[in-house]
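> A structural model of the following input is requested.
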Amino acid sequence: MKLKLLIVLFFGILVLPLIPEFSFAEYADIILNSKAESMRKAFVNDVMFPHWFHRIRFKCKVCHEDIFILKAGANDINMTMIMNGEKCGKCHNGIIAWEPLYCDRCHSWEPGWTPGPVQFSKKVK
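The predicted model follows:
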């Protein structure tokens, strides 16, 4: 009897996190800190990427590994690529998501601001 209980508990612990209703996570913002000369010449801030905002709408595989490499600093991103439909431009094309015409929507990080964990009022699926 104890063995059956242990087996049920063991598999329950393995399977439960795979069910969306039982998967809880918080996805914080990511600062894409670029020292690109073009950013400095354009007088734009670094990019504040709301990973959590994208993650609650799309599964990881939508972006990783086809569009972005899943490693910090491994993705070279610039506005030419985005405007040509690469990287962020795959979705930010005016059809799936808004076009990259408004600089401050992405280049919104203010020096001194530190992103913290996102607090949800209910479960995120």
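> only C-alpha atoms for contact and neighbour calcs from this point on.
Fine.
> List the buried residues for the lengthiest helix in the chain?
Criterion DSSP state H: the longest helix present in the chain is helix 2-15. Along helix 2-15, no position meets the burial threshold by neighbour count (16 or more other Cα atoms under 10 Å).
> Need the contact partners of that helix.
Contacts to helix 2-15, defined as Cα atoms under 8 Å, 6 or more residues apart in numbering, come from no residue at all.
> One more, so I can put them side by side:
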Amino acid sequence: MSTILRGVGHEVEIVDNGAAAVRAVDTGTYDLVFMDMHMPIMGGLEATTRIRALPRTPDRPLPPLVVLTAGVTAEERERCRAVGLEVFLSKPVDLEMLLLTAATVGLPDGEGDAHG
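Take a look at the predicted model:
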């Protein structure tokens, strides 16, 4: 995913666990976060809950969060929606859907940074 996104001009930062994702969003400014459901240390649902609780300012708004998951059952979708994850990308991620999501979810005119 990062190679594809970088190839079309997005800046990408990768973290290796959910706790690191929370720290990154708390200290950085992002246009979009791709959140994997199953990460070590802290899963995507808990990380999303903590990210949504972070204090934000007008110059550092909460970035849109897109969930990446292999399981897209109705139950999993409901658990995601309960913590504020509304946009889903199923794994393996379809190239066209990845680029469309990066271009339309929270990125003005399809330009900016994609992180995950």
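> Superposing both, give me the TM-score.
Once the chains are overlaid, their TM-score stands at 0.27 when taken by TM-score structural alignment, normalised by the length of the second structure; 55 aligned residues with a Cα RMSD of 4.2 Å.
> on contacts alone, who are the packing partners of the helix or strand that the longest helix of the first structure is followed by?
Proceeding C-terminally, helix 2-15 of the first structure gives way to strand 30-32 as the next helix or strand, assigned by DSSP states H and E. In terms of contacts (3 or more Cα pairs under 8 Å, 6 or more residues apart in numbering; DSSP states H and E), strand 30-32 of the first structure is packed against strand 47-49.
> 10 Å instead, please
Using 3 or more Cα pairs under 10 Å, 6 or more residues apart in numbering; DSSP states H and E as the contact criterion, the elements in contact with strand 30-32 of the first structure are strand 47-49, helix 51-55.
> Could you dump these into TSV with mean neighbour count and distance to residue 9 of the first structure added?
Output for those, formatted as TSV (neighbours: other Cα atoms under 10 Å; distance: least, Cα to Cα, whole Å):
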stretch	mean neighbour count	distance to residue 9 of the first structure
strand 47-49	19	39
helix 51-55	15	30
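> Need these in JSON lines (columns: distance to residue 80 of the first structure).
Formatted as JSON lines, the entries for those read as follows, by distance: least, Cα to Cα, whole Å:
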{"stretch": "strand 47-49", "distance to residue 80 of the first structure": "15"}
{"stretch": "helix 51-55", "distance to residue 80 of the first structure": "22"}
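> quick one: which of the ones you listed is nearest residue 79 of the first structure?
Distances from residue 79 of the first structure to each of those were compared using Cα to Cα; the shortest belongs to strand 47-49, at 11.5 Å.
> Excluding sequence neighbours, find me the nearest residue to residue 97 of the second structure.
Distances taken as Cα to Cα, 6 or more residues apart in numbering place residue 89 nearest to residue 97 of the second structure, at 7.5 Å, with adjacent residues excluded.
> Isn't the one you found up against residue 69?
Yes: using Cα atoms under 10 Å as the test, residue 89 of the second structure is close enough to residue 69 to be in contact (6.5 Å).
> Downstream of the helix or strand hosting residue 82 of the first structure, the next helix or strand is which one?
Counting by DSSP H and E, the element that carries residue 82 of the first structure is helix 79-83. The C-terminal neighbour of helix 79-83 of the first structure among helices and strands, as given by DSSP H and E, is helix 103-106.
> how many other residues sit next to residue 87 of the second structure?
Here the neighbour count serves as a burial measure; for residue 87 of the second structure (other Cα atoms under 10 Å) it reads 16.
> shared neighbours, residue 89 and residue 69 of the second structure?
Overlap between the contact sets of residue 89 of the second structure and residue 69, as judged by Cα atoms under 10 Å, 6 or more residues apart in numbering, is given by 35, 36.
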